[in-house]
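**Q** coords below, sequence missing:
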């Protein structure tokens, strides 16, 4: 079961009491921590990491401690201190598929369920996510303003899809111009032609999208789309890219096969989602042009290769899933050969999946052949590189993400184990501390690991 936070607002464990009731202790000092900085292939020797408010100020051995200040001291006991994880392909506001929000629940209920998932993201160690489509713009704004707890969200807003594309959930007898309930509620913009794409993209950015997401090919589960179809003309794709460029950001594209991927790159798209059926020439081009590839290992290698998981699929969907399963294995071989900028995105949504986001990173190693360091970078520093492409629309520019270094955001995990040697250390039971933006959201370190200390000029710290 997901480890949701206690429902009783009066309940707080000792760590939360000290973190929250010491407003003068704006410094936090992590000691005896073996640091994974988000980039390296090995852990550091035991170090100290000093936090002031929401940023990392110092990293190293015997970091200078400000004098005459009160700070919270956390003894990591030689465990791994690393950046908060980043999920680059979330669908936070989608539960068991978009139609659940149309046929089973209203948007108030969907938002309440989403709030639970946000808390659980933090418990799993995910402090940032890039949402790849759905009615998430208001949720992202509420998190940014501190109205609800959750990971930082880089929202794409409503799917930009053509008529009959993967984001089109309308009735097959709808007439042109009719809007489906989900389209009205911000889950998708069904648009055809330059004018409609232009308006849809501007609408998303007006309402808070940090990047745009277009649906450039068919999918496994889409109700209408042909698996091998290429969606949107080159001019329509260029229109989305023009809007993104005008606002200083970029476009990501759902695309499975070579024709769709290459058309998207021709148009100026900078990040490809899925790409399961791409060939070698396309992979080589992605590397040459620095196009990022978002890998959904769990969906491709686990879900689409599991007979039990496929039991509820119809025959057409099973056929497409089998093609994705075999194609993904070949795509992963190409990744290992050409080394594109690879980022990790789970696309794990629904009651049975939202509580296991780390599985996507684990499967990149256990099923996909990635080294531990490659998989970790895909969910930390490499992911942060792509997030930085949002340019002027980036809502989080005070510090860096995905790294442990001076000037970075204080998004920190303390992990029981070494994920550079054992990727299963990322399982939620091993995540013993979660800090996002300098605030503690999970604390399972042993008793006595946390102290409030006053440092005086010319003297050592005195524990409270």
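**A** Cool, the structure landed. All values derive from a computational prediction rather than experimental measurement. Residues are numbered from 1 along each chain as shown.
**Q** When you work out contacts or count neighbours from here on, use the C-alpha atoms and nothing else.
**A** Noted.
**Q** all helices of the stretch 301-450 of the chain, in order?
**A** Remark: helices assigned in the stretch 301-450 of the chain by DSSP state H, counting those that start in this stretch are 315-338, 359-366, 372-378, 381-387.
**Q** which strands and helices sit next to the third one?
**A** Packed against helix 372-378 by the contact rule (3 or more Cα pairs under 8 Å, 6 or more residues apart in numbering; DSSP states H and E) you find strand 342-344, helix 359-366.
**Q** Would you tell me which one of these is buried the most?
**A** Greatest average neighbour count among those goes to strand 342-344 (a mean of 26), per mean count of other Cα atoms under 10 Å.
**Q** Which of the helices and strands packed on helix 372-378 sits closest to residue 269?
**A** strand 342-344 (15.3 Å; Cα to Cα).
**Q** For that closest one, which helices and strands make contact with it?
**A** Judged by 3+ Cα pairs under 8 Å, 6+ apart, strand 342-344 is in contact with strand 85-90, strand 292-295, helix 372-378, helix 381-387.
**Q** Determine which stretch of these is the most buried.
**A** strand 85-90 (a mean of 29).
**Q** try this one side by side with the last:
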């Protein structure tokens, strides 16, 4: 049995409660937390780490992280040799862990190979939840074929790095079953238009209710769930009605739909502000189509209003980032500041910890400091409840632990 570790003299945010535990202690044994207390703990032969009043909290979760998000130029991404894509993904995953994200959910593109490599320690990255290739209807957000390029004008179905095209209830059912057979933790569908895709307007409804329900049913047979790419308010209403669990982006949620979200315990929103700021701030250098850059312009004010509407209604919101391009992934840590424009810091922290854990069906296992949970923890030189920008400064994150293993320890 591994040597127990005691973290003492900590200011503890447990991922749930606003009230902090001052001068608290956390006992870690193996990969799990054994005890959390507001007192000092003495255990024979334990390793003691004195935090001297530093802030201890759960490891962060990012629920919209594409491990193969190497470029917004989808034609370039799709044509990359797989070993090159994997090499890039290793850097992206390891970078996320070094920023304190101990669990990520890849809603499109991530595969069992990355999961197994992480579990084997070949990738020193976060706990990895994956959905395989996301599902798009023909001409939907996941269909990256342009209508003005002859070489892509065939009627054959598109299947790329992030997503695949499928139409009809029976074929949706078959593809969902196939991804679940390959171990997917969830299934993602595109049910509204998007920015990166070249031929669909943002407002466009995608997939029929029958197709969505078929995917939801098949996921439920394996106790899994459906994630949807959805910008529109209409799409959010459809998601709630059809049993979708995770509405990602949730850009245009109106007050009445926010109230509907607050009234259900089955559907959650996962806003992704970082990717919008990335495109708005760096658009011309990202290699995106001009029509995509036009689509993004009105969305920033809309998503801030959407988040504010959901917060006022009391709807549960998780957190994701959806960034593309290795040089832009450090923006992952700015998601906290973007959300703080319309939310109190405590709710932003809950989104990135306990609420995200609930969304991915891991409540009590990750996203909180509690007995029995995985020992996924970070230590901060600073209180994020007072300054959320602390996540952007690695030098103020002296300790990162994932599953009881120290990833970084600079306390001394």
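**A** The structure has been received and is ready for your questions. None of the values given here were measured: they were computed from a predicted structure.
**Q** Just give the TM-score of the two.
**A** Comparison of the two superposed chains (TM-score structural alignment, normalised by the length of structure 2) gives a TM-score of 0.92, and 404 aligned residues with a Cα RMSD of 2.1 Å.
**Q** Can you add distance to residue 64 of structure 1 and give the helices of the stretch 301-450 of structure 1 back as JSON lines?
**A** Below are those laid out as JSON lines (distance: least, Cα to Cα, whole Å):
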{"stretch": "helix 315-338", "distance to residue 64 of structure 1": "42"}
{"stretch": "helix 359-366", "distance to residue 64 of structure 1": "35"}
{"stretch": "helix 372-378", "distance to residue 64 of structure 1": "29"}
{"stretch": "helix 381-387", "distance to residue 64 of structure 1": "26"}
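**Q** related to what we said a few turns ago, make TSV out of the helices and strands packed on strand 342-344 of structure 1 and add distance to residue 326 of structure 1.
**A** Compiled in TSV, those are given as follows (distance: least, Cα to Cα, whole Å):
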stretch	distance to residue 326 of structure 1
strand 85-90	21
strand 292-295	15
helix 372-378	21
helix 381-387	26
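**Q** Specify the stretch among those that is closest to residue 422 of structure 1.
**A** Among those, helix 372-378 sits nearest to residue 422 of structure 1 (Cα to Cα), with 7.6 Å.
**Q** List the residues that contact the aligned residue in structure 1 for residue 11 of structure 2.
**A** Using TM-score structural alignment, the equivalent of residue 11 of structure 2 in structure 1 is residue 34. Listed by Cα atoms under 8 Å, 6 or more residues apart in numbering, the contact set of residue 34 of structure 1 reads 43, 44, 45, 46, 47, 78, 79, 80, 81.
**Q** For residue 321 of structure 1, which of the helices and strands packed on helix 372-378 of structure 1 is the nearest?
**A** Nearest to residue 321 of structure 1 among those is helix 359-366; the distance by Cα to Cα comes to 17.5 Å.
**Q** The closest one vs strand 85-90, what angle?
**A** 100 degrees (axes from the mean of the first three to the mean of the last three Cα atoms, to 10 degrees).
**Q** mind listing what's buried in stretch 220-234 of structure 1?
**A** For stretch 220-234 of structure 1, a neighbour-count test (16 or more other Cα atoms under 10 Å) marks 220-233 as buried.
**Q** So for structure 2, the centremost residue is which one?
**A** For structure 2, the residue sitting closest to the mean C-alpha position, by Cα atoms, centre = their mean, is residue 63 at 1.3 Å.
**Q** Could you measure from it over to residue 389 of structure 2?
**A** For residue 63 of structure 2, the distance to residue 389 of structure 2 equals 20 Å [Cα to Cα, to the nearest Å].
**Q** Which one of the helices of the stretch 301-450 of structure 1 lies nearest to residue 72 of structure 1?
**A** Closest among the helices of the stretch 301-450 of structure 1, using Cα to Cα: helix 381-387, at 27.1 Å.
**Q** Quick one: map residue 23 of structure 2 onto structure 1.
**A** Match for residue 23 of structure 2 (TM-score structural alignment): residue 46.
**Q** need the contact list for that match.
**A** Residues in contact with residue 46 of structure 1 (Cα under 8 Å, 6+ apart) are 31, 32, 33, 34, 35, 61, 78.
**Q** Most widely separated two among the residues you listed?
**A** Most distant of the contacts of residue 46 of structure 1, by Cα to Cα, are 61 and 78, 13.2 Å apart.
**Q** Comparing those two, which residue is more hemmed in?
**A** More neighbours surround residue 78 than the other of residue 61 of structure 1 and residue 78, with 18 against 14 (other Cα atoms under 10 Å).
**Q** Aligned to that one, what sits in structure 2?
**A** Match for residue 78 of structure 1 (TM-score structural alignment): residue 53.
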